[in-house]
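Peer 1: sequence plus the predicted model coming up.
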Amino acid sequence: MKTTYKEAPYLIDSHCHLSREEYGSDLEAVMERAASCGLRRLLVVGADIPSSRSACQVAEAHRADGVFAAVGVHPHSASSVACSSEEVRLPEELLALADAPRVVAIGETGLDYHYDHSPREVQRSSFREHIRWARRVGKPLVIHGRESYADLLSILRDEEGYGMPAVVHCFSGTEEDAEAFLSMGFFLSFAGPLTFRKNEALRQLFRALPGDRILLETDAPYLAPHPLRGRRNEPSFIGAIYSVAAEVRGTTVEALARQIRENAARLFLWPLDDEEGSVHDRPVIHD
């Protein structure tokens, strides 16, 4: 029997990319499937200026579906905002998007040393600028890291990132990496790889984490969970991730969903219920 919107647990997709062209022809159908599986909050994340602008538009168009946005420049695109071979200055066009009514976070930003689509020094400069921007506007940081956790942590410490609201999305690091990020007060978010058969070490790590510091995400259209690997990922696939996550932690999907609902609201300051309302504000830090 198909699960209806009212019967399903209250699920969160804390990181997806619905503003990408992969959803250009069927976004409405994607949103309908998301609602039918119980998704009540989705964070649509920008990766450059055009996709950040589109994320704001998707969030505004789907207010009733609980969609919010994050704006920023992915490390792959850091060169697009570089003003020299080593320095980044975020353009006003991007900075202004932080004031859009559905924007609750800055990112995704960080370091990707696997592909190195942008020079590493440019990535590091961009990451620093995003940290400072997030602090100025009082919004949490969405962090991307691949083969770069040591440098991420070094920069965060240098930028006095302890205690700032942040999430490391699609976490895939070691127990030591997790402990380092948790010691800074960050959340760790897990995606489809948590369900992959060969990722038992990641599941063991996830099992041991404090429940009030975890989030779940699809990272759609990437990283579809088992048994849907190879397909275009979409938010409605989040149920497969919740199922594995609950089993790993020895709890029910309903109990895990309640915990993650509270965690996401604490991080992103969006309403806990389905009532439309303004997002709560954090203090803004002026330079």
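Peer 2: Received it, and whenever you're ready, just let me know what you need.

Peer 1: hey, let's count contacts and neighbours off CA atoms from now on
Peer 2: Will do.

Peer 1: buried sites along stretch 193-204?
Peer 2: Using 16 or more other C-alpha atoms under 10 Å as the test for burial, stretch 193-204 gives P193, L194, T195, F196, L202, R203.

Peer 1: let me have the residues you listed in a markdown table, extended by secondary structure and distance to R41.
Peer 2: As requested, the buried residues of stretch 193-204 are exported to a markdown table (DSSP: H, G, I helix; E, B strand; the rest coil; distance: C-alpha to C-alpha, whole Å):
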| residue | secondary structure | distance to R41 |
| --- | --- | --- |
| P193 | helix | 21 |
| L194 | helix | 21 |
| T195 | helix | 21 |
| F196 | coil | 24 |
| L202 | helix | 25 |
| R203 | helix | 24 |
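
Peer 1: show me where this structure has its helices.
Peer 2: Counting by DSSP state H, one finds helices in the chain at the ranges 27-36, 49-61, 92-95, 120-137, 149-158, 175-183, 200-208, 238-249, 253-268.

Peer 1: now render these as a markdown table, adding distance to A69.
Peer 2: Listed next are those as a markdown table, based on distance: least, C-alpha to C-alpha, whole Å:
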| stretch | distance to A69 |
| --- | --- |
| helix 27-36 | 15 |
| helix 49-61 | 6 |
| helix 92-95 | 13 |
| helix 120-137 | 14 |
| helix 149-158 | 23 |
| helix 175-183 | 23 |
| helix 200-208 | 26 |
| helix 238-249 | 18 |
| helix 253-268 | 10 |
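
Peer 1: ok, which of those comes nearest S77?
Peer 2: In terms of C-alpha to C-alpha, the element of those nearest to S77 is helix 120-137, at 8.6 Å.

Peer 1: adding another structure so you can compare the two:
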Amino acid sequence: MFIDSHCHLDRLDLGRHDGSLANLINAAGEAGVEEMLCVAIDLNQFDEMYAKVEPFSNVYASAGVHPCHVNECPWDEQRLRKAAANKRIVALGETGLDYYYSSELAEEQKESFAGHLRLGSELGLPVIVHTRDARQDTLDIIREHGDPKTAGVLHCFTESLEMAQAALEMNYFISFSGIITFKTAEELREVVKAVPMEKILIETDSPYLAPVPYRGKQNEPTYVPKVAECIADLKGLRVEEVAEITKNNFYTLFSKARQG
């Protein structure tokens, strides 16, 4: 059984599934993807997102604000606390820092990121972290405001081995997406080889970043086995082993999902 640890089901074009999210989830199940985590990016859209996924017992959700959305959705602890109280919420985020697209909002991003980390510690929820062109600030904020007990995950990881190692020292997991299948991702594949299997998650980040051979098409949870296959090749494991280990890692990090 595969688990897609990071997808955006509310942002998918469901046309090829007759407009039905249930059909998409069933298609993923036929590919062996039995559970998935739908990740929030904006509390202004949270209620609509949650309403779409809440009926599906095999879909978990998060609550949070993406760093590129802090302008229209600034840090609001009470609003996030209320969203996180929903029964299928197993994590906060995605949050973090993105200086590639929104460097002019760096201070607002830092405030929001630190707030997510502090609240995650209080609520016992891990934090899903987005980081781009902000390696040192990301690590510094996790060290200052994060909680190694609840920890979190650096999702869709594309950074250096040194950053991965620093995150691992703080009990964070590293999640890899379809990017590792791209021809241009040789350095990232070396990171995959170096990260211990017991700290790896797999994801699609759909509808973005479809893995080879689907690159250029809309990504879907159905394709997360391609990420597992690449990791299996790099690690010298059977894909079934990667599926089992990453499933157990998912439940270790997102302990509320295991309880559910």
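Peer 2: Received the coordinates, thanks. Quantities reported herein were computed from a predicted structural model and do not represent experimental measurements.

Peer 1: TM-score, when you put one on top of the other?
Peer 2: Overlay of the two chains. TM-score (TM-score structural alignment, normalised by the length of structure 2): 0.93; 257 aligned residues with a C-alpha RMSD of 1.7 Å.

Peer 1: quick revisit: what's the closest of the helices of structure 1 to A105 of structure 1?
Peer 2: Nearest to A105 of structure 1, of all those, is helix 253-268, at 6.8 Å by C-alpha to C-alpha.

Peer 1: and E234 of structure 1, what pairs with it in structure 2?
Peer 2: Aligned counterpart of E234 of structure 1 in structure 2: E220 (TM-score structural alignment).

Peer 1: burial of its match, as a residue count?
Peer 2: 27 (other C-alpha atoms under 10 Å).

Peer 1: got a list of what the residue nearest to it when sequence neighbours are not counted touches?
Peer 2: Spatial nearest neighbour of E220 of structure 2, excluding adjacent residues (C-alpha to C-alpha, 6 or more residues apart in numbering): S206 at 5.1 Å. By C-alpha atoms under 8 Å, 6 or more residues apart in numbering, the contact set of S206 of structure 2 is H6, C7, H8, L9, L12, Q218, N219, E220, P221.

Peer 1: 10 Å - rerun?
Peer 2: Neighbouring residues of S206 of structure 2 by C-alpha atoms under 10 Å, 6 or more residues apart in numbering: 4, 6-12, 38, 177-178, 218-224.

Peer 1: that older thread, now the buried residues of stretch 193-204 of structure 1 in CSV, with distance to R40 of structure 1?
Peer 2: Conversion of those to CSV gives the following (distance: C-alpha to C-alpha, whole Å):
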residue, distance to R40 of structure 1
P193, 22
L194, 22
T195, 22
F196, 25
L202, 27
R203, 25
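
Peer 1: ok, L37 of structure 2 to L234 of structure 2 distance?
Peer 2: Separation of L37 of structure 2 from L234 of structure 2 (C-alpha to C-alpha, to the nearest Å): 25 Å.

Peer 1: compare those two (neighbour count), which wins?
Peer 2: For L37 of structure 2 versus L234, neighbours defined as other C-alpha under 10 Å are more numerous around L37 (28 against 14).

Peer 1: that one matches what in structure 1?
Peer 2: Using TM-score structural alignment as the criterion, the counterpart of L37 of structure 2 in structure 1 is L43.

Peer 1: likewise for I89 of structure 2?
Peer 2: Aligned partner of I89 of structure 2 by TM-score structural alignment: V103.

Peer 1: thinking that match is in contact with L141, fair?
Peer 2: No: at 11.7 Å, V103 of structure 1 and L141 do not qualify as touching, with contact defined as C-alpha atoms under 10 Å.

Peer 1: check contacts around the counterpart of G236 of structure 2 in structure 1.
Peer 2: Superposed on structure 1 with TM-score structural alignment, G236 of structure 2 falls opposite G250. G250 of structure 1 is in contact with R207, V244, L256, counting by C-alpha under 10 Å, 6+ apart.

Peer 1: ok, the nearest residue to the first one once chain neighbours are set aside - how many residues close by?
Peer 2: Right, the one you point to is R207 of structure 1. Spatial nearest neighbour of R207 of structure 1, excluding adjacent residues (C-alpha to C-alpha, 6+ apart): R249 at 5.0 Å. When neighbours are counted by other C-alpha under 10 Å, R249 of structure 1 registers 17.

Peer 1: equivalent analysis for G96 of structure 2, please.
Peer 2: By other C-alpha under 10 Å, 29 other residues sit near G96 of structure 2.

Peer 1: can you find the partner of F206 of structure 1 in structure 2?
Peer 2: For F206 of structure 1, the aligned position in structure 2 is occupied by V192, per TM-score structural alignment.

Peer 1: after superposition, how close is the longest strand along structure 1 to structure 2?
Peer 2: Determined from DSSP state E, the single longest strand within structure 1 is strand 103-112. Following the fit onto structure 2, the mean deviation recorded for strand 103-112 of structure 1 is 0.4 Å by mean C-alpha distance after the TM-score superposition for structure 1.
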